[in-house]
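>>> Could you work out the structure for the sequence below:
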Amino acid sequence: MLKCKHVEQRADALVDGERLPFGEHLALRAHLMICRHCRRYLRQLQALVRTLRRSPAPLSDTHTEALVERIVDRQSE
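Below you'll find the predicted structure:
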């Protein structure tokens, strides 16, 4: 079974729709089925990505990284 840390590291691939190896994709989905914390993290990441894509003015990479860092920091509290 995967640990939450692995899900956090690969959540961006799920949000971006990246094709993962079947076994990894299955393991990620299985973990998400049983871990409400990771499901919440994934939902928050998806919301952030949607918001950034709708943003009228593109954010710099620095601003984007700062936003993502804040979310990650709050998740680990």
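>>> From here on, just use CA atoms for contacts and neighbour counts.
Noted.
>>> mind listing what's buried in stretch 38-58?
For stretch 38-58, the neighbour count (16 or more other C-alpha atoms under 10 Å) marks 38-39, 41-42, 44-46, 48-49 as buried.
>>> I have a second one here; can you model it like the first so I can compare?
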Amino acid sequence: MLKCTEVVQRADALVDGTPLSFAERLALRSHLMLCRHCRRYVRQLKALTEHLREHTLVEPLDDETVNAILAHRDNAN
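The predicted model follows:
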């Protein structure tokens, strides 16, 4: 049986869909069935990952644009 720290170390693979061996998947699922804290952790990690995917900019902003946004924000306060 995996320990909680081991589940946390492997949770990103589970959330990202990284291929896991049958034994790894079974160990993770077994632990998650018994541990509500790890279930909550994985659920929150999935929610965070989905949120970041939805709200990530397609193209990074250039320095000039970032400075303009920051200046506008500072002037608004």
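>>> if we can go back for a sec, can you redo the buried residues of stretch 38-58 of the first structure as CSV with distance to Ala57 of the first structure and secondary structure?
Formatted as CSV, the buried residues of stretch 38-58 of the first structure follow (distance: C-alpha to C-alpha, whole Å; DSSP: H, G, I helix; E, B strand; the rest coil):
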residue, distance to Ala57 of the first structure, secondary structure
Cys38, 30, helix
Arg39, 29, helix
Tyr41, 25, helix
Leu42, 24, helix
Gln44, 21, helix
Leu45, 20, helix
Gln46, 19, helix
Leu48, 15, helix
Val49, 14, helix
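>>> Is it possible to get those residues out as a markdown table so that each row also shows distance to Asp73 of the first structure?
Shown next, in a markdown table, are these (distance: C-alpha to C-alpha, whole Å):
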| residue | distance to Asp73 of the first structure |
| --- | --- |
| Cys38 | 14 |
| Arg39 | 16 |
| Tyr41 | 11 |
| Leu42 | 14 |
| Gln44 | 13 |
| Leu45 | 13 |
| Gln46 | 16 |
| Leu48 | 14 |
| Val49 | 17 |
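>>> roughly how far apart are Val15 of the second structure and Lys3 of the second structure?
Applying C-alpha to C-alpha, to the nearest Å, the value for Val15 of the second structure to Lys3 of the second structure is 18 Å.
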